[in-house]
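**Student:** have a look at this prediction, sequence included:
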Amino acid sequence: MLELRKGADILSVVGGVATIDAAKAVFTEKLDAANQSKLAKISNEEALIKIANAIAMCGPESVFINTGSAEDVQWIREYSLKKGEERKLAKEGHTIHFDLPQDQARLVNQTFYIINEGEKMSSLAKSLLRSDAMAYVLKFMPSIMAGKTMMVGFYSRGPIGAEAAIPAIEISSSGYVLHSAELLYRNCFADFDKEAKRAGLFFTNVHAEGNNTPEDVPNARILMDRSWQTTFSTFCTYAGNTLLLKKGNHRFSVDYATYYKLGEQLSEHMFITGMTGPGGRKTFFAGAAPSGCGKTTTAMVGTDFIGDDLAQMWIAKDGTLRAINPEKGIFGIVEDVNREGDPYLMDCLRGDGTEVIWSNVLIDENDVPHWVGNGEVAPEKGVNFQGEWYKGKIGPDGKPVPMSHKNSRCTLLASAIANHATAVSEDPAGAPVQVITYSGRDADTMPPVWVARNMNEGVVIGASIVSKATATEVGATGVNRQPWANAPFIPGALADYMHAQFDLFNSHKLSDAGRPIMAGLNYFLTHENRGSSGKGLLGEKKDVRVWLGWLELYAHGDVKAIETPIGMLPKYEDLKKLFDGIKKDYPKELYDLQFTLYVDNIVHRIDLQTEAYSRESNIPVQLFNVYRKQKEELLKLKEQFGPKIPVEKLI
């Protein structure tokens, strides 16, 4: 059990501010009259003391309070440009930000949870004892903002007033970080006191980039205090490490849902999107996928896109599962974003009228951004994440330097995208989720789409995601188990998180009509691994519309499916109609390659997962029961049909 407010509050100890009167004295010293007047509108004393402690610890020259007004947001934009953190590009509203070459992805080996003695943690999490974290903060953070301006913003992780939304404070000396926050989160300065009271808590984030030099990066740390729901980030600027409203606070939300909202809420690494079905009905999906596994593409395929990264979910009073996007914007990977696969996003990136912060892409001599996989003619030269670039440039490692970093990003408002369901996205009631999907990067085992036969099997699909490491993580290599695509963000014991999954999806509070179907998706089967003479992937981006379209029909009982030990598989004739709808031929031979059950591969995967989870303590027995049943059924079918089973044999 996670115990909040346990152990010394590091921010308070280092800052030394314990009372509201002491906090007001700090404000009088460091804030000019205009910013004192703005901050006076916040009455939450705990929040004010936190802010005062951040000021006292970091020692900035001045403090700017961001109320979210047009004037304040423009001040932040101009400040970031003045500091050189961003530079204007040719298109109005577009800027470029370059992170240091050593700081262009999540610093996984320098990211730690701050824990108390004896706390149980996820086996996939890195932790630091409170005493060690205190020593780091005492060494590196006092006066870290000397000569700089500290900016303070107040945000809501979700539509204001939503059941699962939690307010947060973002404190930073980086104009780029605050500019990004304004695109990605809802400024709730005017409602902060009310929201903190409704939620019963708020998160606090303190970021200081220091001098932003390569020499500093080894000292960079991203520290997340679970008990005090406070993050510290130093000596880095990449938004995944600094804009801690995102993954830092997502971790706190996972903790809070797991230990304080058991059976009521989940905090997930999921997209939210809607599909329009027959008769114009809207069916909303929430789906998990590790970075680089098609998550944003899947989200954008929806006719009613809401979010591409995170979801806060809860069971509503009417028995439906509801979801909100904690963000209002997109911090999206741009590699392979192109007209064919991402037309709506490309309209924003290449059209007029959208504010976009680019990071770590190539900027040509005309101040136009370019990136790998954009489907356009590449320039001969420009400036990118490593400095001057030209075609054929070789890096220090002897390898060609790509035009853009694999983790280069675009940051923009989601509402700028043509298929964004802005009204639903901003509705505190949330979107009613009827389909849950889990995806990984799997070249040889699972089919493109399958549906769990029951809720326990659905939870196990999420628990069984595997993926190769991607460019979003510095220092990660090889093939990873990625439970729920949320494993890097689960602070507590995996068993506790898994219990929360089984409890919610089997809850009696979910009505029969409100209980979602749970499915697996896999876009990465290859010809080479399925007995084909072809090469490369068995599918392409446009196929995603078919897999989601079939799930939409299945969720409403409009199509039947073939029952197998791993779940329900689509019939060929139903998929053929959907492929006809996207004007693509779908031969029966391709269906067989994609949906034939490779029993030995699946059993091997089950054995690997069983062994891995057996090393964890207190894993729910339901997981092992599902694995055992599926394996027994698969082996019986193997005796009857052999190791490769065409799915029509099971009809």
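**Tutor:** It's in.

**Student:** contacts, neighbours, all on C-alpha from now
**Tutor:** OK.

**Student:** burial count for the closest residue to residue 594 other than its chain neighbours?
**Tutor:** Once flanking residues are discounted, residue 594 sits nearest to residue 447: 5.6 Å by CA to CA, 6 or more residues apart in numbering. Residue 447 is flanked by 23 other residues according to other CA atoms under 10 Å.

**Student:** again with the one 3 residues further on
**Tutor:** The local packing of residue 450 (other CA under 10 Å) involves 26 other residues.

**Student:** helix or strand: which one has it?
**Tutor:** strand 449-451 (DSSP states H and E).

**Student:** contacts for that strand, please.
**Tutor:** Strand 449-451 is contacted from outside by 458, 517-522, 547, 566-570, using CA atoms under 8 Å, 6 or more residues apart in numbering.

**Student:** which of those fall within helices?
**Tutor:** 458, 547 (DSSP state H).

**Student:** can you lay out the contacts of strand 449-451 as CSV showing neighbour count and distance to residue 628?
**Tutor:** Below are the contacts of strand 449-451 laid out as CSV (neighbours: other CA atoms under 10 Å; distance: CA to CA, whole Å):
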residue, neighbour count, distance to residue 628
458, 25, 15
517, 23, 22
518, 30, 19
519, 24, 19
520, 25, 19
521, 26, 22
522, 26, 23
547, 21, 28
566, 24, 12
567, 21, 14
568, 18, 18
569, 20, 20
570, 23, 24
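
**Student:** the residue nearest to residue 594: what's it in contact with?
**Tutor:** By CA under 8 Å, 6+ apart, the neighbours of residue 447 are 521-522, 525, 594-597.

**Student:** what's the closest of these to residue 368?
**Tutor:** residue 522 (34.5 Å; CA to CA).

**Student:** so who does the closest one touch?
**Tutor:** 439-442, 446-449.

**Student:** of all the residues you listed, which two lie farthest apart?
**Tutor:** Taking CA to CA, no two of these sit farther apart than 441 and 449, at 12.9 Å.

**Student:** how many other residues sit next to residue 256?
**Tutor:** Considering only other CA under 10 Å, residue 256 is surrounded by 19 other residues.

**Student:** any idea how far residue 288 is from it?
**Tutor:** 19 Å (CA to CA, to the nearest Å).

**Student:** follow-up on the earlier one: which of the contacts of residue 522 lies closest to residue 540?
**Tutor:** residue 448 (11.1 Å).

**Student:** ok, the closest one - contacts?
**Tutor:** Counting by CA under 8 Å, 6+ apart, the residues that residue 448 touches are 520-523, 525, 547, 594-595.

**Student:** at 10 Å what do you get?
**Tutor:** 439, 442, 520-525, 538-539, 543-544, 547, 569-570, 591, 594-595 (CA atoms under 10 Å, 6 or more residues apart in numbering).

**Student:** this is the other structure I want to compare:
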Amino acid sequence: MEDISVPFSEVHYLTIEKVGNVPVTKGNFQSLPAHVQTWLAQMIQLCTPKAVYISDGSQEEATIVTKKLVDYGQLSPLKKYENCYICRTDPRDVARVESKTFIVTNDKHSSVPHSREGAKCILGLWMSPQDISKELDTRFPGCMTGRTLMVIPFSMGPVGSPLSKIGVQVTDSYYVLLSMRVMTRVSPDIWRHLAHGEEFVRCLHSVGVPLPAAQPIVNNWPCNPEKTMIVHFPDPRKVMSFGSGYGGNSLLGKKCFALRIAGRIAKDEGWLAEHMLIMSITNPKGEEKFIAAAFPSACGKTNLAMLTPTIPGYTVQCVGDDIAWMRFDKKTGELRAINPEAGFFGVAPGTNMKTNPNAILTCLKNSIFTNVGETADSGFYWEGLEDETPAGTEVTSWTGEKYKLGEDKTKKSSHPNARFCCPARQCPIIHSRWEDPAGVPISAIIFGGRRPEGVPLVIESLNWKHGVFLASQLKSESTAAAEFTGKQIMHDPFAMRPFVGYNFGHYIQHWLDFEKDPNNKLPKIFHVNWFRLDENNKFLWPGFGDNIRVLDWIIRRVNNEDVADVSPVGLLPKKGSINLDGLDINWEKLLSIPKDYWTGDIEETLTWLDGQLGDDLPQDIRAEIQKQKDRISQLN
């Protein structure tokens, strides 16, 4: 795919500004803050683009860029909807690449823990500054030859909020330019907030295909998978991503900035950057509580954030579906949270009008769909939409294969990690305070994963330390968002295994340390499991909108209602304390804690945590593990 020039008007070519010998086709480089100019000049010299383009995030800009991408074949309009587009990536560029994602610090163990000898650490990958320099020197010099270097000023969180942070991304992908406009707050106002030399996160991204391309470009999707590498420098607050145009590998405001780099900033500044949704629940009495919840990717986090309650009198509103930045208010002690993102980048397969009607309604306009199927009438399609799409409908799959629904069950329309990218403001249940610069007060924190056996529907932690332990031992079936395949149960502590930008043991200790400040009003911590199976591999709990029944119980526990019994693994609901009207539920199986299972599970947890973290595993967690062992031994 050749590069695209995107001038706003021909007048820009009458008096073109230059940086060195490189023309600036849009924007005023000299008006940028001096420290931004210095960094950009270095990036221009490194990447040698043919032109520089400074984004302003405007609708006019988006319209022009979109038209150019349609003309060039990277985007196709989905004419069934308003301003929606579909694209298909090179099949080699479809997921996060955790094995090629590195943290770079002078001291190895400020990035990764002291794992035991013989244990392969999966809690981060470290590379020395010297070694990474050699790797990057074979990638970035000249990587944008023949292409336009785009400058994207963006805020994570509402512009100007004391809880927000600013980034500037350089990229040679127009797909990234459009997607960052949806996922972050792109605005020339950003420059004003950097006018006095304020810190910003430096984000450099290239698809890694200088022009003319040495290899054929598949699906008009330039990428360089053999050389893909995503590198984080937590100390200077910098990200460098090469070779991939997909999602979190290229939209650097997402996992790279909002979790890995922000997590390190949060440790330094005393707050939390977490892989969590934020939602509010209002009960029939009109009482509203805000909840944050962490689940590994593709475990229903977006579904929960946009839940449609199945029992009357409850209202759910969404603040965010993926990432939460949380800080204890120094005056009130409340834990206040913002959603640093401006859009949803959700997994499409499995999303439908039953599982998540609000997500479907959100993405019916102004959205980009990646690696999904397309119906003959120019609509989107993916696995999970069978009940909403007539049999016999012709579908073009993400790989370009045409087939008719229902004729061949082996055909798949979409990649398992296919995505929709849409503005959060369009969500029918978006909270009126979702952009409140002061954040919303969090009353409860929930962790959960796919646990097909042994783990009860809901557990309340005994205290803060026990809650941090519950988060530390979080496990789930692996998902399509990562490189791993098969349904193996994997450890994913805090649902942050791929996303912590510093030593994971220090990260757990950071959580524990919040108890030391008596001013902090610590939320209650819970663990949920919607995915327990019976002996016939059928779900014991219906999930989806019926999860409001569990959330209601959690709110009642936040209010200290006497609806819980102490068990060896935490506080469990008293029988009859969860509203089961209209459901056929085997309560005993759903809440049971089999001694053999839990005895083996806690031993495996200790072995894994000790192997991964070694001496960096906080003593408080070791103590919690021993307490749980002792409690389980008392089970009948």
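**Tutor:** Noted; the coordinates are in hand. Since this is a predicted model, take the numbers as computed values, not measurements.

**Student:** got a TM-score for the two of them?
**Tutor:** With the length set by TM-score structural alignment, normalised by the length of structure 2, the two chains reach a TM-score of 0.87; 588 aligned residues with a CA RMSD of 2.5 Å.

**Student:** residue 384 of structure 1 matches what in structure 2?
**Tutor:** When structure 2 is aligned by TM-score structural alignment, residue 384 of structure 1 is paired with residue 397.

**Student:** please apply the same query to residue 327 of structure 1.
**Tutor:** That one, residue 327 of structure 1, aligns with residue 341 by TM-score structural alignment.

**Student:** so the spatially most central residue of structure 2, which of the three states?
**Tutor:** With distances taken as CA atoms, centre = their mean, residue 322 lies nearest the centre of structure 2, 4.8 Å away. Assigned with DSSP: H, G, I helix; E, B strand; the rest coil, residue 322 of structure 2 falls in the coil class.

**Student:** touching both of residue 441 and residue 449 of structure 1, which residues are there?
**Tutor:** Counting by CA under 10 Å, 6+ apart, the residues touching both residue 441 of structure 1 and residue 449 are 521-523.

**Student:** which one of those is nearest to residue 88 of structure 1?
**Tutor:** For these, the nearest to residue 88 of structure 1 is residue 523 (37.1 Å; CA to CA).

**Student:** now do the contacts for that closest one.
**Tutor:** Applying CA under 10 Å, 6+ apart to residue 523 of structure 1 gives the contacts 293-294, 439-443, 446-449, 537-541, 543-544, 547.

**Student:** which among the residues you listed count as buried?
**Tutor:** Burial by neighbour count, judged by 16 or more other CA atoms under 10 Å, picks out 293-294, 439-443, 446-449, 538-539, 543-544, 547 from those.

**Student:** what stretch of structure 2 lies opposite stretch 452-470 of structure 1 in the alignment?
**Tutor:** Residue span in structure 2 matched to stretch 452-470 of structure 1, by TM-score structural alignment: 461-479.

**Student:** in that stretch, what's buried?
**Tutor:** 461-462, 464-479.

**Student:** gap between stretch 542-552 of structure 2 and the chain center?
**Tutor:** 23 Å (CA atoms, centre = their mean, to the nearest Å).

**Student:** one more: stretch 545-563 of structure 1?
**Tutor:** 26 Å.

**Student:** can you check stretch 429-442 of structure 1 too?
**Tutor:** With CA atoms, centre = their mean as the basis, the mean position of stretch 429-442 of structure 1 lies at 13 Å from the chain mean.

**Student:** could you pull out the helices for the stretch 51-200 of structure 2?
**Tutor:** Taking DSSP state H, counting those that start in this stretch as the test, the helices found in the stretch 51-200 of structure 2 are 59-72, 129-137, 174-183, 189-192.

**Student:** now tabulate those helices in a markdown table and tack on mean neighbour count and distance to residue 326 of structure 2.
**Tutor:** Formatted as a markdown table, the helices of the stretch 51-200 of structure 2 follow (neighbours: other CA atoms under 10 Å; distance: least, CA to CA, whole Å):
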| stretch | mean neighbour count | distance to residue 326 of structure 2 |
| --- | --- | --- |
| helix 59-72 | 15 | 31 |
| helix 129-137 | 12 | 31 |
| helix 174-183 | 24 | 19 |
| helix 189-192 | 16 | 22 |
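
**Student:** which of those sits closest to residue 505 of structure 2?
**Tutor:** Among the helices of the stretch 51-200 of structure 2, helix 129-137 sits nearest to residue 505 of structure 2 (CA to CA), with 22.1 Å.

**Student:** tell me roughly how far that closest one lies from structure 1 on average.
**Tutor:** In the superposition with structure 1, the average deviation recorded for helix 129-137 of structure 2 is 2.1 Å (mean CA distance after the TM-score superposition for structure 1).

**Student:** kindly name the residues of structure 2 that line up with stretch 101-116 of structure 1.
**Tutor:** The aligned range for stretch 101-116 of structure 1 is 91-106, by TM-score structural alignment.

**Student:** buried residues, that stretch. List them.
**Tutor:** Residues of stretch 91-106 of structure 2 classed as buried by neighbour count (16+ other CA under 10 Å): 93-98, 101-105.

**Student:** rewinding a little: aligned partner of the residue nearest to the centre of structure 2 in structure 1?
**Tutor:** Using TM-score structural alignment, residue 322 of structure 2 pairs with residue 309 in structure 1.

**Student:** OK, contacts around its match?
**Tutor:** By CA under 10 Å, 6+ apart, the contact set of residue 309 of structure 1 is 246-247, 268-272, 286-291, 295-296, 299, 325-327, 329-332.

**Student:** next: residue 435 of structure 1.
**Tutor:** Applying CA under 10 Å, 6+ apart, the residues contacting residue 435 of structure 1 are 272-274, 283-287, 321, 451, 515-519, 548, 551-552, 554-555.

**Student:** now do residue 339 of structure 1
**Tutor:** 345-347, 374-376.

**Student:** considering the residues you listed, which possesses the most neighbours?
**Tutor:** Busiest of the contacts of residue 339 of structure 1 [other CA under 10 Å] is residue 345, holding 23 neighbours.

**Student:** other residues contacting the helix or strand hosting that one?
**Tutor:** Using DSSP H and E, residue 345 of structure 1 sits in helix 343-350. Residues from elsewhere that reach helix 343-350 of structure 1 (CA under 10 Å, 6+ apart): 91, 94, 297, 300-301, 332, 334, 337-340, 351, 354-356, 358, 368-369, 374, 410-414, 416-420.

**Student:** now, among the buried ones among the contacts of residue 523 of structure 1, which is nearest to residue 278 of structure 1?
**Tutor:** Checking these one by one against residue 278 of structure 1 (CA to CA), the nearest turns out to be residue 547, at 15.6 Å.

**Student:** from the chain's centroid, how far away is the lengthiest helix in structure 2?
**Tutor:** Identified as the longest helix of structure 2 according to DSSP H is helix 595-613. Distance of helix 595-613 of structure 2 from the chain centroid (CA atoms, centre = their mean) equals 27 Å.
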